[in-house]
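S.K.: for reference, the sequence and a predicted model appear below.
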Amino acid sequence: MTKTTERIALVSPSPGTQRHLLAHRYGRPGARPKAYLQASIHADETPAMLVAHHLMKLLDEADAEGAIAGEIILVPVANPIGLSQSLNDHLLGRHEASGGGNFNRSWPDLYPTLPTRVAGKLGRDPARNIDAVRSALREIAGELQPGNEFSSLRGALTRLAVDADIVLDMHCDDEALMHLYLIPQHWPEARDLSAEIGSRATLLAADSGGHSFDETFSTPWTRLAAAVGPETPVPPACLAATIEYRGQADTGDEINRPDAQALFRFLQRRGLIAGDPGPLPKPLCDATSLDATEVLRSPVAGIVCYRRALGAKVAKGDVIAEILNPLAEDPSQQRLSLAAGTDGFLMTRRQHKMVRPGNSIGKIVGTEPLASRQGYLLED
């Protein structure tokens, strides 16, 4: 058996308190391909942790059979800081309570010094260029300094993932269908991932604007390739993706065990685990541009009353929801309608139905880029 478990201590935030990560490693260190998977950097997104639990069982069995062909790192709980944050029995796992912001934003930018570090080391051989870039990225990640507990978490996770061929960041949404985020350079290469997990929407953006975890590892390759030009081939050698395992309520063995089995088959298809994964499932969607996905926001405070179900096809102008003001004295004036601004289908809805002005109440996946969707493309 090859499995080892590493306990990684984070910077202590206060006397008497210290948290840690557990990283489970399978296969020979340095073997290729390498996959890194982590669950719930947004600590309240519990389906991802249950998927990781079931995946670890499958990996343990494969390891016992000598079937691990590459290197796999699994972090089943990526955010012990967020797991410790609760108020009146409500877990607050999306934002760092000490002012660090969204746990999946503002990850380290590994690119700025990358061109200088690889200068004179790149040529016409893509494989040698990949090795040179990975070596430089490991150096950059190794130099990250932990100024506080949150930055030590970021640094530790970055170092585990930085040289992987595949990085899968596992999340969930509020109420949602299964969906997937990628950069365009990995489509249609990642069609097998989309099909295997049963993605209902696969959303592409070269840069979503938030410096999220997955783009920390995918975009340095594409930015460097653009800088050096086609005469010096730099492939997009890290397939990094964010997988959204439906909504927060979709947590259960009967749901998430098959999700883990799908990931296991994907790893088999990519050569990390020996064995026959069987035929690839039929894809449930094609990829669309993230800037064609409308984020519906409420302009007022009130109670969301939905008029369309998840997955419903909608046309521009269709009423998706109404916002009810429970204090309006005239019942005929209590509701404000929110209409779709594009054709598509309703991918997400809000779990907590009381909203404030500016809150997102859903996302509509369309096919035509929207003028309103430029620059920062994430919800926050």
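M.R.: Received the coordinates, thanks.

S.K.: when you work out contacts or count neighbours from here on, use the C-alpha atoms and nothing else.
M.R.: Will do.

S.K.: what about the most centrally placed residue in the chain, distance to M178?
M.R.: With distances taken as Cα atoms, centre = their mean, T242 lies nearest the centre of the chain, 2.3 Å away. For T242, the distance to M178 (Cα to Cα, to the nearest Å) stands at 11 Å.

S.K.: before we move on, what about T4?
M.R.: 31 Å.

S.K.: more neighbours, these two?
M.R.: For T4 versus M178, the count of surrounding residues by other Cα atoms under 10 Å is larger for M178: 21 against 11.

S.K.: leaving out the residues flanking it, which one is nearest to P233?
M.R.: P126 (5.4 Å; Cα to Cα, 6 or more residues apart in numbering).

S.K.: mind checking the longest helix of this protein?
M.R.: Counting residues, the longest helix found in the chain (DSSP state H) is helix 46-64.

S.K.: any idea of the angle whichever helix or strand comes after that one forms with helix 46-64?
M.R.: Per DSSP states H and E, the first helix or strand lying C-terminal to helix 46-64 is strand 71-75. Calculated by axes from the mean of the first three to the mean of the last three Cα atoms, to 10 degrees, strand 71-75 forms an angle of 150 degrees with helix 46-64.

S.K.: which of the residues in stretch 305-317 are buried?
M.R.: 305-306, 308, 310-311, 313-315 (16 or more other Cα atoms under 10 Å).

S.K.: take a look at this one as well, against the first:
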Amino acid sequence: MQTREHLLLPPSLGTQRRVTSFHFGDAGASRKVYIQASLHADELPGMLVAFKLKASLAELEAAGRLNAEVVLVPAANPIGLDQRVLGQALGRFELASGQNFNRHYPALADRVFDALKDRLGSDASANVAAIRAELAQSLAELVPAGELQSLRLTLMRLAHDADLVLDLHCDFNAGAHLYTLTPQWPDVEPLARYLGSCAQLLAVDSGDNPFDEACSQLWLLLDQKGREHAEATGCAAPAIPLATTAVTVELRGQDRVEHDLAERDADALIAYLTERGFVAGDAPTLPELPYPATPLAGVEDLIAPHAGVIAFHRPAGFTVEAGDLVADVIDPISGAVSPLYARHAGMLFARVRDHYATPGMWVAKIATDLAFKTGKLLSA
């Protein structure tokens, strides 16, 4: 194992933060896995899972079982970890800008394709190598304008050439669930099975370029640009595969930071790496999938109509039927009680942690198989 430190742009005189990465296996290996935790710095289950993974990866490396370089970043957001106001952790948004730490990663498809469009051909492997080299060069040339931008660049520089990217998050109060690109679902389904994921949310563009899509969607865009260029020039379209599988893994809720769960999740991730061939050996038998994949555009948000106390009738991680009562929003002053019913059958995969509602706030989320949303599909 090698330990590397990546300095961020100092936000002020006399202070500088850093990201620490641990590198296992051969850095010259033909395959690479990148795993990071707690990009939203107040989402801590992934940090404990990364602690467990670090020990497991060290054992696998010592046993010669790693068939890839594995890069692990256990604490991906030192900025957010340092944001406490009146004792409360605020790790989702940077206080200086108000920006979500998991949005607005570099979108480089246009830049990379313009540099390579006359050099890409029918050899998919050669195209992947050329694209990754150009992507590395593009990322190296970008100059951050602030600490947050330097964090984004640091993480992208670590992950850009990975075959598999796992971004470990959690929700407020939730069952385990995940997000990935629609065409990647066949490759990701074993991970969902090993994790016991209750909801699998699929899209090709969720909006605002979150970290996972910055790593994977690039390849879809390059393939699209290659086809458009071929049609315009009368040439054959270059072979551009979806070379990076990226998944946002939501490890239940913010309060589920527990040794037994972290060990179970770390074992599930190692099982998935084994199933994908990044780790040598026989992968465990695949469990049943708890719930089918559904479109991210089909997530039903139950919204509070007024302020009040939220009293739930249903736990996260279980299915509901259309018409089921999920929660009440209760105004103890006026006596108003507003029941929130599921409009569609689906999986109730997430609930708010704070039981005080404000008007227009989402209270619970249900994964349904009806794609009815457009525009930005992720919450703020």
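M.R.: Ah, there it is. Only a predicted model underlies this, so the values are computations on that prediction, with no experimental measurement involved.

S.K.: quick one: what's aligned to D131 of structure 1 in structure 2?
M.R.: Using TM-score structural alignment as the criterion, D131 of structure 1 maps onto A129 of structure 2.

S.K.: what sits against L296 of structure 1?
M.R.: With contact set as Cα atoms under 8 Å, 6 or more residues apart in numbering, L296 of structure 1 has these partners: 338, 340, 360-364.

S.K.: quick one: residues contacting L181 of structure 2.
M.R.: Counting by Cα under 8 Å, 6+ apart, L181 of structure 2 touches 202-205, 213, 216-217, 246-247.

S.K.: er, D123 of structure 2 I mean
M.R.: D123 of structure 2 sits in contact with 238-239, where contact means Cα under 8 Å, 6+ apart.

S.K.: ok, the one 5 residues further on next?
M.R.: V128 of structure 2 makes contact with 240-241, 243, according to Cα under 8 Å, 6+ apart.

S.K.: show me which of those is closest to S197 of structure 2.
M.R.: A243 (23.9 Å; Cα to Cα).

S.K.: ranges for the helices of structure 1?
M.R.: According to DSSP H, the helices that structure 1 contains are 46-64, 80-83, 114-118, 126-142, 149-161, 191-197, 213-228, 253-269.

S.K.: which of the ones you listed sits closest to G99 of structure 1?
M.R.: helix 149-161 (10.1 Å).

S.K.: what does L22 of structure 1 correspond to in structure 2?
M.R.: Using TM-score structural alignment, the equivalent of L22 of structure 1 in structure 2 is T20.

S.K.: verify the stated contact: that match with V73.
M.R.: Yes: between T20 of structure 2 and V73 a contact is recorded at 6.3 Å, counting by Cα atoms under 8 Å.

S.K.: ok, these two, which is more surrounded?
M.R.: It is V73, of T20 of structure 2 and V73, that has more neighbours when counted by other Cα under 10 Å, with 25 against 16.

S.K.: what does that one align to in structure 1?
M.R.: Under the alignment (TM-score structural alignment), V73 of structure 2 maps onto V75.

S.K.: for its match, what are its contacts?
M.R.: So V75 of structure 1 contacts 21-24, 37-39, 52 (Cα under 8 Å, 6+ apart).

S.K.: out of the residues you listed, which sit inside strands?
M.R.: Among the contacts of V75 of structure 1, the members found in strands (DSSP state E) are 21-24, 37-39.

S.K.: please identify which two of those residues are farthest apart in space.
M.R.: L21 and L37 (13.3 Å).

S.K.: looking at these two, which one has more neighbours?
M.R.: More crowded of L21 of structure 1 and L37, by other Cα under 10 Å: L37, with 24 against 20.

S.K.: alignment lookup: the more buried one to structure 2.
M.R.: Under TM-score structural alignment, L37 of structure 1 pairs with I35 in structure 2.

S.K.: thought its match was touching L166?
M.R.: Yes: under the criterion of Cα under 8 Å, I35 of structure 2 makes contact with L166 at 4.7 Å.

S.K.: residue contacts, the match of L22 of structure 1?
M.R.: Contacts of T20 of structure 2 by Cα under 8 Å, 6+ apart are 3-6, 73-76.

S.K.: ok, S208 of structure 1 next?
M.R.: Listed by Cα under 8 Å, 6+ apart, the contact partners of S208 of structure 1 are 375-378.

S.K.: that one and D214 of structure 1, how far apart?
M.R.: From S208 of structure 1 over to D214 of structure 1 the distance is 11 Å, taken as Cα to Cα.

S.K.: try T17 of structure 1
M.R.: 29 Å.
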